[in-house]
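Peer 1: With the sequence up front, the predicted model follows.
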Amino acid sequence: MNYLKKLGYTAVLTVCSVLAPPLVMAQSPVPVLTVELPVQGITLQYSQPTRLDQVLTDANANGALGYFPLSAQLFDRNAQPQIANVKQKVLDTLERLALQEPQVKSMIEQIESFDYQARYFVELDQNAVMSQADKNPLLVSKKITVVSKQSAWKGISAKSTEQQHFELYLTDRPTSVYVVGAVKQAHTLPLVEHAQLDNYLTLLPKGQLLGIADNSTAFVIQPDGQVNEISYAYWNGKAAYFAPGAIIFIAFDSLPSEFSTLNQDIVELLRHKVNL
């Protein structure tokens, strides 16, 4: 598990396995749904399709009580190849741009230093999930699947026969925000209540902003994956909210036309960053 690896573990130990409903090995040797909780070090397994509220209830019963909902993350392991492709596309674009603008190499290093997984964007506040039916989905992969003609003729969905595998990160309230993008290196800054972007930028070491940084616009990727574009120049500055654990992306300015979507592509990739 990524979290345990960061702590120096070379082997993964499942502390507890919860089977709900119980698996009968003679009838169903393989679980339909597996949800790993790397922070708590447990694995939940289910013998039939299961809704999110049940998973959160079981997680709370096994050490996740009191997590900070806004920074909780659910990842769809079956869809991992899709986000790997997104990452590679961004890196390929940055490599091409670096031939014209060497400063971009710092962004390449930042991208490669982060861990990304295919995020399953859904509300993870247990109260909201339990009280609103539209926020309580069955946990089924959103990966793009190709169904064979034979299966299609039989009316069989690829997703209906596939084992579902998710990772659920439930953590305490973060105490930091992160600055990435057109800076010499990524920075972790202490969370300051009611602070604005200018306040955070003053906490950076002098000379950290690159010459190709956009000096008036940035993006904030909130920990739940929501994105806000903010203006911070003195002539168009607007107040913005930075949630605990937010990522501040300093955009690149005056990109050549063939790289016009690069800022947005990087922001989309950062929405899938594992925030540990």
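Peer 2: Received the coordinates, thanks.
Peer 1: CA only for contacts and neighbour counts going forward, please
Peer 2: OK.
Peer 1: from the chain's centre, how far out does the lengthiest helix in the chain sit?
Peer 2: Longest helix in the chain, counting residues (DSSP state H): helix 80-98. Taking CA atoms, centre = their mean, to the nearest Å, one finds the center of helix 80-98 at 16 Å from the center of the full chain.
Peer 1: for stretch 217-227, same thing?
Peer 2: The chain centroid and the centroid of stretch 217-227 are separated by 11 Å under CA atoms, centre = their mean.
Peer 1: Could you pull out the buried residues of the longest helix of the chain?
Peer 2: If you call a residue buried by 16 or more other CA atoms under 10 Å, then helix 80-98 has these buried ones: Ile83, Val86, Lys87, Lys89, Val90, Leu91, Thr93, Leu94, Glu95, Leu97, Ala98.
Peer 1: contact partners of whichever helix or strand comes after it?
Peer 2: Next helix or strand after helix 80-98 toward the C-terminus (DSSP states H and E): helix 105-113. The contact list for helix 105-113 (CA atoms under 8 Å, 6 or more residues apart in numbering) reads Leu91, Leu94, Glu95, Ala98, Val180, Gly181, Ala182, Val183, Lys184, Gln185, Ala186.
Peer 1: another one to put next to it:
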Amino acid sequence: MHTLQTYRQKHHKIIALLISTLAWCMLTTPAFSQPDTRVIASTEVEVRINQSNQALQLRYSTTVRLEQVLQDTLANLHQLPVKHSGQSLYWFGSMLWRSDSITRQVMKEQQSAVILQLQQLALQVRNKKPETSHSLQILANTLSAPLPGQRIIQSLDRDWVRISPDKNPGLNGQFRLQVITRPETVKVFGAISPPNVEDSDIKLSWQERKNATDYLQQVTPLTISNPDYLWVIQPDGKAEQHKIAYWNRNHKDIAPGATIYLPFTSLPDGYESLNDNIVDLLKQRPY
């Protein structure tokens, strides 16, 4: 009887030891032995040339480098019916946007906020400054065109992208790429006498070595325009302040496809950030 009890006690100890060993093994199983259940998102890039409505769709199963996207764009651009008369592509003015639905909605809200500011200010000054009010309303109309998304400000020059790892980011998600041929114009916005149309960009012929002051001579600044400086958004999306007063002006080149913005001054309380908001919005617009 004593022998049987001893056997049962030993049997129970062995079972307990096996259970505890099994539990320890389950707790300490290496993470890499578990199956990877993560979902890797695909990447889609919609490619357009100039202002064409026709688009080329590039699709990738996972993250893709910008260099590969540019290479595939060049390899497949012939599929678009748009003819560019043998002109080479103007990478300095080509644009890349993140264009997923969430990003587009965020940009739409920012755009709407700027347009609302312009419309409200136009109403405030309508009686005392009708010409300024008209200019503000036209600017609001022009900036209301839908945006492709949020622009990624970086060089799209294939040589720079290929040799510089920091200029060759991985893209994951939805994007839009606009490649363009070199334009022969610059656009002008801001505190200038309004044109005869209600929602059209003002384009001036680009000329080599012309500076901001030269272009301003072709338009009529409003009395509330900034007399000291304006903003030039170069085709690559970088904004530069160019001085235009007789006492501080210095020559800075303006590239084909640039956007010139003449800021408003004497803005009422609550509109202090309006000029900066407009410049940020102009960076996002396709040329």
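Peer 2: Yep, that arrived. Computed from a prediction, not measured in an experiment: that's the story for all the values here.
Peer 1: Superpose the two chains and report the TM-score.
Peer 2: The TM-score (TM-score structural alignment, normalised by the length of structure 1) is 0.74; 220 aligned residues with a CA RMSD of 2.0 Å.
Peer 1: could the contacts of helix 105-113 of structure 1 go into JSON lines alongside distance to Leu56 of structure 1?
Peer 2: Formatted as JSON lines, these follow (distance: CA to CA, whole Å):
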{"residue": "Leu91", "distance to Leu56 of structure 1": "35"}
{"residue": "Leu94", "distance to Leu56 of structure 1": "39"}
{"residue": "Glu95", "distance to Leu56 of structure 1": "41"}
{"residue": "Ala98", "distance to Leu56 of structure 1": "44"}
{"residue": "Val180", "distance to Leu56 of structure 1": "31"}
{"residue": "Gly181", "distance to Leu56 of structure 1": "34"}
{"residue": "Ala182", "distance to Leu56 of structure 1": "38"}
{"residue": "Val183", "distance to Leu56 of structure 1": "38"}
{"residue": "Lys184", "distance to Leu56 of structure 1": "39"}
{"residue": "Gln185", "distance to Leu56 of structure 1": "36"}
{"residue": "Ala186", "distance to Leu56 of structure 1": "32"}
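Peer 1: ok, of those, which one's closest to Phe259 of structure 1?
Peer 2: For the contacts of helix 105-113 of structure 1, the minimum distance to Phe259 of structure 1 (CA to CA) is 8.8 Å, reached by Leu94.
Peer 1: contacting residues around the residue most central in space within structure 2?
Peer 2: In structure 2, the residue lying closest to the centroid (CA atoms, centre = their mean) is Arg151, at 0.7 Å. Contact analysis of Arg151 of structure 2 by CA under 8 Å, 6+ apart lists Met95, Leu96, Trp97, Arg98, Lys283, Gln284.
Peer 1: I'd like the next helix or strand past the longest helix anywhere in structure 2.
Peer 2: Secondary structure of structure 2 read by DSSP H shows that its longest helix is helix 2-27. Per DSSP H and E, helix 2-27 of structure 2 leads on to strand 43-49 as the next helix or strand towards the C-terminus.
Peer 1: In structure 2, which residues correspond to the longest strand along structure 1?
Peer 2: Longest strand of structure 1, by residue count under DSSP state E: strand 213-221. The counterpart of strand 213-221 of structure 1 in structure 2, using TM-score structural alignment, spans residues 225-233.
Peer 1: ok, and for the matching stretch, which residues are buried?
Peer 2: Ser225, Asn226, Pro227, Tyr229, Leu230, Trp231, Val232, Ile233.
Peer 1: quick one, what contacts the nearest residue in space to Asn228 of structure 1 that is not next to it in sequence?
Peer 2: Using CA to CA, 6 or more residues apart in numbering and skipping residues adjacent in sequence, the residue nearest Asn228 of structure 1 is Val220, 5.1 Å away. Residues near Val220 of structure 1 by CA under 8 Å, 6+ apart: Val227, Asn228, Glu229, Ile230, Phe242, Ala246, Ile247, Ile248, Phe249.
Peer 1: Please repeat the previous calculation with a cut-off of 7 Å.
Peer 2: Applying CA atoms under 7 Å, 6 or more residues apart in numbering, we find Val220 of structure 1 in contact with Val227, Asn228, Glu229, Ala246, Ile247, Ile248, Phe249.
Peer 1: Which members of those residues are the farthest-apart pair?
Peer 2: Within the contacts of Val220 of structure 1 (distances taken as CA to CA), the two that end up farthest apart are Glu229 and Ala246, at 12.9 Å.
Peer 1: Those two: who's more crowded?
Peer 2: With neighbours defined as other CA atoms under 10 Å, Glu229 of structure 1 and Ala246 compare such that Ala246 has more, 25 against 13.
Peer 1: if I look at that one, how far off is Glu112 of structure 1?
Peer 2: Ala246 of structure 1 sits 19 Å away from Glu112 of structure 1, going by CA to CA, to the nearest Å.
Peer 1: Strands along the stretch 101-250 of structure 1, start to end?
Peer 2: Secondary structure of the stretch 101-250 of structure 1, counting by DSSP state E, counting those that start in this stretch: strands at 164-169, 176-181, 187-190, 213-221, 227-231, 247-252.
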